[in-house]
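Peer 1: Sharing a model that was predicted from the sequence below.
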Amino acid sequence: MLEFNERSNTLEQRAYQYMLQDVKEPNLYRHLYNYDEVPKIPFNHRHVPMRPPKEIWITDTTFRDGQQAREPYTVEQIVHLYKLLHKLGGPKGIIRQCEFFLYSKKDKEAVERCMELGYEYPQITGWIRAVKEDFQLVKQMGIKETGILASASDYHIFNKLKLTRKQAMEKYLSIVKAALEIGIIPRVHLEDITRADFYGFVVPFAIELNKLSEESGIPIKIRACDTMGFGVNYPGVALPRSVPGIIYGLWHHAGIPSEQLEWHGHNDFYRAVANAGTAWLYGCSGVNCTLLGIGERTGNCPLEAMVFEYAALRGTLDGMDPTVITEIAEYYTKELNYKIPPMTPFVGRYFNFTRAGIHADGLLKDEEIYNIFNTEKLLNRPVVVAINQSSGAAGIAFWINQHFNLKGEKRIDKKDPRIQKIKEWVDREYAEGRNTVIGDEELEVVIKTETPDLWKELSADSNLKAE
């Protein structure tokens, strides 16, 4: 059959009809996933077209998947973080949805408190077990959309659920129909899609979901879940590991619109961010994330990373306020006692922190030389220099200028003889065996004792009280 595609402005041939392959034995892709070896990346050199949707957005699962990897949040903590997600996402709702558990008294209270805020975005959605009774819970809470687990790989269908593919599909479809009957939007989570038989199960199942969507008039969503982080974004990679192939196949072969597609990836092989961006580029509107990437095992795609990926791909933040990312990081550190690895991009203590003297010298001449962007403007995080044995006079001068907020002619030059005096003190410390970084308060004391005239000058310029 030929159809004219108004997006590509070409005639396209749709000759393939994918039917369920109800195999007797599970296909575990042992040539790729030999449990005793590193998973292999196969290429078939088939390239599918990039087709970025008109709109792309971020969804959040901090209070569902993210909460499975840490101690439960309190109701107050959930409400506070939800407010920050709203503020970060901006008036256009680039952070489109936020996913919640619905089972415990605490879960329900958190949902009710967040709903009372009256925010349009992030929209509150649920997550339930694949049992019909749970839909009444969703309905009672006044939630319009919920996630439903639908395991897609034979690892899960045969080895966990002890079903055949046909039995699994029939079970999942009956659950989806139950949601449609009471007017709830089902979001079908295709668990373990990167080990699933794509043309033998995933596409036929998605086609049936699309039929139900057309019959009911309710948009059934699909979340493609890279549960084990096996997805690969290289061009020409073969299924089931190809992220471009998965997204292309869902909209091209199964007819699922981009706005009903969502990618959910884990970071087991360090690919979460790259795979999420690739999903956007190949036709998926939503990418599912958690704050700080906290999630099962190695975690999910970090939401803050996709804020910047969005801006990089679209050329605009579209109203998002990235300085809120720093507020979120500080809340996790100070209020939740969560230890963010210091080298973590955007949120770690050392992400724009340099120790090397040669880097400090470059920063002193022009901050752009060694800073990724204006972190003070975009994240409310000025670039920082640590003082140690490698910092040199340039590092000390840069630290003083930043710490005391000196601008223009008031900035201290690395050639200032008082800087040399402080450097001599630093050199003595490390010559005597010190192996730790010199802290801010300690440096203030050194300036007071070694260069009192400089301290007096700095105190006057920065409204500090000289002692």
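Peer 2: Everything's here; your move.
Peer 1: can we go C-alpha only for contacts and neighbour counts from here?
Peer 2: Fine.
Peer 1: pretty sure Ala274 is touching Asn233, no?
Peer 2: Yes. Counting by C-alpha atoms under 8 Å, Ala274 touches Asn233, with 7.0 Å between them.
Peer 1: Strands of the stretch 51-200 of the chain, start to end?
Peer 2: Under the criterion DSSP state E, counting those that start in this stretch, the stretch 51-200 of the chain contains strands at 57-60, 95-100, 123-128, 145-151, 185-191.
Peer 1: putting a second one here so we can go through both:
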Amino acid sequence: MKYFVSPFNKKVKLKFPAKITIYDTTLRDGEQTPGVCLGTKEKLAIARKLDELGIHQIEAGFPVVSEEERKSVKKIANEGLNAEILALSRTKKEDIETALDCDVDGIITFMATSDLHLKHKLKLTREQALNVCMNSIEYAKDHGIFVAFSAEDATRTDLEFLKKIYKKAEDYGADRVHIADTVGAITPQGMEFLVKELKNFLKTGIALHCHNDFGLAVANSIAGLLAGAEAISTTVNGIGERAGNTALEELIMALLLLYNIDLGFNIKVLCELSKLVEKCTHMNVPENKPIVGKNVFRHESGIHVDAVLEEPLTYEPFLPELIGHKRKIVLGKHSGCRAVKAKLEEYGIEVTRDELCKIVEEVKKAREKGRFINDELFKEIISSVKGPVDM
């Protein structure tokens, strides 16, 4: 594996959990992105690709939402994937029964816990919320499945009440408790504090479900792991409500290359997975999106291109082939002779030094006039200097 990251990373003594679980919620929270609707065919295709990656758990959906959603979750649960299949469930018996009918391996049941949500959304007191949550956990555990309890808006919940509700969930048999940073309003330092407080109070494993409203979802997830959390919720391309969730590809690659935490994922399929989700959701991946964006391995600046052609790691922290990506030299205003020459060599076109300099000059002029240097225009420029060419 060829990559080159800062050697100072190793100077910091860090301790991660011995076992880290990544549970992906692209098919549930990702689908809650406004305007996104995935059919059974699309959900199954994404689930298969997630399984090819080697994801540990897949949150396949929210079965009670519709009959089609129920069919999708059931289809995924019976596909024979290696990943554990989970479903989201409200703290209602009918929700849990619907999930059980889908043959899932487990459920994530949730209840809003902040005073803001209790008062304005649920119209419940703290005590009422406690009782509702526990009944659902107990009912699900009686059916012998994995049960996680998620406190919605946990990061804006009174700490003592949060401890109380998680402890009661633990006492009723919850296999894992989830901290939901529902509006992405916590800092990495705040997450470290919260996880440590809960770790000292609970025996149950802790998971994090982070939103990206302030661009801190990945940072908060890593901070939580270092504080003792053992599971992280992700979505492919970081999609999800509002600013989205912790991006699967960013978290995996950061852990692997920056922190030397290898979770055994088949990272060569990351770009395929990203493109599949982009296609199914009709949500274009921003060109400057970390890890999978087109621009991550595209180079235009002459100084950069010269160096990259000599040694790619001068301007790339890792080689694109690691994740199924491709490098591309882009011609434009900042291009130099070496970049243009490399592009000409791609097409097997030989030019003199004077012709090369003239082509570079014409490329710069065309781009400054607002024209993008695609293959057709590049051929036009070459022909204007050298005469008709085949490309």
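Peer 2: Cool, got the structure. Quick caveat, the model's predicted, so the values are computed rather than measured.
Peer 1: Among the strands of the stretch 51-200 of the first structure, which comes closest to Lys139 of the first structure?
Peer 2: Closest approach to Lys139 of the first structure among these is made by strand 145-151 (9.3 Å; C-alpha to C-alpha).
Peer 1: Tell me the mean distance between that closest one and the second structure once they are aligned.
Peer 2: Compared with the second structure after fitting, strand 145-151 of the first structure deviates on average by 1.1 Å (mean C-alpha distance after the TM-score superposition for the first structure).
Peer 1: Give me the distance between that strand and the centre of its chain.
Peer 2: Averaging C-alpha positions (C-alpha atoms, centre = their mean, to the nearest Å) puts strand 145-151 of the first structure 20 Å from its chain's average.
Peer 1: matching residues in the second structure for it?
Peer 2: Under TM-score structural alignment, the match for strand 145-151 of the first structure in the second structure covers residues 106-112.
Peer 1: what about the corresponding residue of the first structure for Gly30 of the second structure, neighbour count?
Peer 2: Under the alignment by TM-score structural alignment, Gly30 of the second structure pairs with Gly66 in the first structure. A count of neighbours around Gly66 of the first structure, defined by other C-alpha atoms under 10 Å, yields 22.
Peer 1: Please report the distance of Gly66 of the first structure from Glu376 of the first structure.
Peer 2: 28 Å (C-alpha to C-alpha, to the nearest Å).
Peer 1: where exactly do the strands run in the stretch 151-300 of the second structure?
Peer 2: Remark: strands assigned in the stretch 151-300 of the second structure by DSSP E, counting those that start in this stretch are 176-181, 205-210, 231-234, 298-299.
Peer 1: which residue numbers in the first structure go with the last one?
Peer 2: The one in question is strand 298-299 of the second structure. Taking TM-score structural alignment, strand 298-299 of the second structure hits residues 353-354 over in the first structure.
Peer 1: Also the first one?
Peer 2: The counterpart of strand 176-181 of the second structure in the first structure, using TM-score structural alignment, spans residues 221-226.
Peer 1: now do the same end-to-end measure for stretch 436-443 of the first structure.
Peer 2: End-to-end distance for stretch 436-443 of the first structure: 13 Å, by C-alpha to C-alpha.
Peer 1: Just the buried positions in that stretch, please.
Peer 2: Neighbour counts over stretch 436-443 of the first structure (16 or more other C-alpha atoms under 10 Å) mark Leu443 as buried.
Peer 1: Kindly state which residue of the first structure is aligned to Leu208 of the second structure.
Peer 2: So Leu208 of the second structure corresponds to Trp263, using TM-score structural alignment.
Peer 1: Asp226 of the first structure: neighbour count?
Peer 2: Close neighbours of Asp226 of the first structure, defined as other C-alpha under 10 Å, add up to 26.
Peer 1: wait, what's in contact with the closest residue to it other than its chain neighbours?
Peer 2: Distances taken as C-alpha to C-alpha, 6 or more residues apart in numbering place Gly265 nearest to Asp226 of the first structure, at 4.7 Å, with adjacent residues excluded. Contacts for Gly265 of the first structure were tallied using C-alpha atoms under 8 Å, 6 or more residues apart in numbering; they are 225-229, 231, 272, 275-276, 288, 300-301.
Peer 1: Done for today, thanks.
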